[in-house]
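In: my questions concern the predicted model and sequence given below.
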Amino acid sequence: MEIAANPNWFANNPLARLNNEKDNEAFIRDRLADADSLMIPLWRGDPLVIGGKDAGFLSAAARREFPQSATTVFLGLKDNRAYFGIDASATGQTPEAAAFSDIGQYMPLREAASVVSREDLSIIGHARWLIEWRRTHRFCSACGHETALELGGAKSQCPNCEAVHFPRSNPVAIVLATHDDACLLGRGPGWPPGFLSALAGFIEAGETPEEAARREIFEEAGVTLTDVRYQFSQPWPFPASMMMGFIADATGRDLNLDTNEIEEACWVAKSDIRLLLAKDENAPEGIFVPPRFTIARQLLEVWAR
């Protein structure tokens, strides 16, 4: 598949989601029984990776190796082949003990993002999103009764009060603030020394993404923004955020940090950003930019060009 205009990992999912067809339970059942269908197992959200680089898609016949209670979700269709995700957590207390760990490893998703193909990663991210939602939202928020999955895992319904629930997406504004030839990067508490990224925050109720961008940068760094420009978005399955990326102009470079949110922040020249992105030997020491699979990195790439 040709990569679409969105440059972000976890985006550009190649599967047709078939929202009409998956409302038919017989369709899901038939596809699970189809020997051509594929299934990706995840242990606590981390995918099976084979050979250190390939997503561990198995024949749907592998469903027999998992307990009936294991959450199974329908992801979509590609070339008339169905794709499913399944929760391998019930098959072992550790990833090494889980089903099919003898043919690969359950690799932390952030590590897998650096080795698995981008197309497969978007499918894995979708599977993780649904499986983790089910794991953490099994009970009805209206009456407390256990819900039942429908639409192949794309929604759940309470058999007691009939309330319908859908996977949540937590909207986040992530902003690369710029002033002339420099951009603002910061490090959160507990991050590795020298690891800097664009600043971000959750969008609050009744707030537009642009308003959230201005508010977050002012609250966290004391910087006032103008001309907040949307760039692109990224589904971020850690566990369920929709990252909306912006580049914005700052009125000045004075900083007033909220140290509960930001441990350090600094303005980095565009020339240094270019060296860091290129891993040039002349790049500033002690500064690490985000990895390529993050939207923060893609914002830096756009601005540096």
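Out: Sure, I can see it. Numbering: from 1, shown residues only.
In: okay, CA-based contacts and neighbour counts for the rest of this
Out: Fine.
In: just give me the neighbour total for Ala35.
Out: Ala35 has 13 neighbouring residues, counting by other C-alpha atoms under 10 Å.
In: quickly note the distance from it to Ser59.
Out: Remark: distance between Ala35 and Ser59 (C-alpha to C-alpha, to the nearest Å) = 6 Å.
In: just Gly152 next, same as before
Out: 18 Å.
In: more neighbours: which of these two?
Out: Gly152 (24 against 18).
In: list the contacts for the residue nearest to the more buried one when sequence neighbours are not counted?
Out: Nearest residue to Gly152, sequence neighbours excluded (C-alpha to C-alpha, 6 or more residues apart in numbering): Phe74, at 4.8 Å. Neighbour list for Phe74: Lys22, Ile28, Ala82, Tyr83, Phe84, Gly85, Leu151, Gly152, Gly153, Ala154 [criterion: C-alpha atoms under 8 Å, 6 or more residues apart in numbering].
In: hmm, try it at 7 Å
Out: Tyr83, Phe84, Gly85, Gly152, Gly153 (C-alpha atoms under 7 Å, 6 or more residues apart in numbering).
In: also Val268?
Out: Ala182, Cys183, Leu184 are the contacts of Val268 under C-alpha under 7 Å, 6+ apart.
In: and for Tyr230?
Out: Tyr230 neighbours (C-alpha under 7 Å, 6+ apart): Gly245, Phe246, Ile247.
In: doesn't the first one lie inside a strand?
Out: Yes. Under DSSP: H, G, I helix; E, B strand; the rest coil, Gly245 falls within a strand.
In: test my guess that it contacts Pro235.
Out: No. In this structure, Gly245 is not within contact of Pro235 by C-alpha atoms under 7 Å, at 11.2 Å.
In: second structure follows, compare the two:
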Amino acid sequence: MNWKARLLALDGLMPSIGDDGRLVWGTLADAAEDAELVFLGLDYSESESGKACFAAVPPKGDASPRMANPQLWSLMSTLQPSDLAAYGGARSIVDWHARHRFCAQCGGPTEIAKGGWQRNCTACGASHFPRTDPVTIMLVEYDGKLMLGRGLGWPEGAFSALAGFVEPGESIEEGVVREVLEESGVKVRDVSYVASQPWPFPSQLMIGCHAYADDDALTIDETEMAEINWYTQEEVKASLAGDGPFRAPPPHAIAHHLMHWWIHR
């Protein structure tokens, strides 16, 4: 029944793109004989009728910084939303498998289970599950201006919303307050939720928020940030259109949508 199943074509963790600009799908016959296959789900799109979709676990995962692969960022910007979602989910799960072939409890080898949504240790029997790390990404506003920053190692002129991992024991609101204070020295209040986005670098949930600052005096953490500036609504709007004082995040990033939300709310 292999003809009813599809295998996502990957080069390591890179997507394969066809002449039509869509993800390339093959059949299970394309998988290596000893490949670990992850069940991604059933495709009930207009052109399909419940075909099972799989992806093969690559030999190794990706521990490089998310900005280290400009080719991948360029490819992602060309994908349709449905393909971007499919690739993002597949990348996250197969990367997790590639980096968790050994048990964190005893060091023994693990094997794939439950269609790829679990790994079991063959030595101590411990079960391991894919993780998603919560990350707050926040628009900070003061007197009609927006705080945006450029991280260390980012291209010149590229600015985005500040972001950081939610630490154990923190609420989302507390994570926003702490991260903004650490990176910019600015105290914020009235934190509200806007939107979220899964982010496969390697497997995060970006939690988009908005907050107000009590002042605009900056004390930049130079171990994390190269620059932080305040921008007017007109400057943000012009940058999103490609003709402003900074390079805006790409359209597939939640920061891009948060900026549009801020302008049009």
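Out: Here it is on my side, so go on. Just so you know, these numbers come straight off a predicted model, no measurement behind them.
In: ok, back up a step: still contacting in the second structure, which of the contacts of Tyr230 of the first structure?
Out: For the contacts of Tyr230 of the first structure, the aligned pairs still in contact in the second structure (both residues aligned by TM-score structural alignment, their matches' C-alpha atoms under 7 Å) are Gly245, Phe246, Ile247.
In: distance to Val175 of the first structure and neighbour count for the contacts of Tyr230 of the first structure - can I get that in TSV?
Out: Listed next are the contacts of Tyr230 of the first structure as TSV, based on distance: C-alpha to C-alpha, whole Å; neighbours: other C-alpha atoms under 10 Å:
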residue	distance to Val175 of the first structure	neighbour count
Gly245	6	26
Phe246	5	25
Ile247	6	24
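In: mind checking the SS state of the aligned partner of Trp133 of the first structure in the second structure?
Out: Here Trp133 of the first structure is matched to Trp96 in the second structure, going by TM-score structural alignment. Here Trp96 of the second structure is recorded as helix under three-state DSSP.
In: the residue nearest to Gly152 of the first structure -> the second structure?
Out: So, by TM-score structural alignment, Phe74 of the first structure is matched to Phe39.
In: ok, how many other residues are close to Thr251 of the first structure?
Out: 14.
In: my guess is it contacts Val228. True?
Out: No. In this structure, Thr251 of the first structure is not within contact of Val228 by C-alpha under 7 Å, at 12.0 Å.
In: show me what contacts Asp216 of the second structure?
Out: Tyr142, Val186.
In: sec struct for the aligned partner of it in the first structure, please.
Out: Alignment note (TM-score structural alignment): Asp216 of the second structure maps to Arg253 of the first structure. Put simply, Arg253 of the first structure is coil when judged by three-state DSSP.
In: likewise Val268 of the first structure?
Out: strand.
In: excluding chain neighbours, what is closest to the spatially most central residue of the second structure?
Out: Centroid-nearest residue in the second structure: Trp199, 1.5 Å away (criterion: C-alpha atoms, centre = their mean). Sequence neighbours aside, Leu205 is the residue nearest to Trp199 of the second structure in space, at 5.9 Å (criterion: C-alpha to C-alpha, 6+ apart).
In: I figured the one you found hits Ala195, correct?
Out: No. Between Leu205 of the second structure and Ala195 there is no contact under C-alpha under 7 Å: 10.5 Å.
In: out of these two, which sits in the more crowded spot?
Out: Leu205 (18 against 15).
In: tell me the contacts of the more buried one?
Out: Thr132, Asp133, Pro134, Val135, Ser196, Gln197, Pro198, Trp199.
In: tell me the residue in the first structure aligned with the first one.
Out: Which is Thr132 of the second structure. Checking TM-score structural alignment: Thr132 of the second structure goes with Ser169.
In: for Arg189 of the second structure, which non-adjacent residue is closest in space?
Out: Nearest to Arg189 of the second structure is Tyr212, by C-alpha to C-alpha, 6+ apart, at 5.4 Å.
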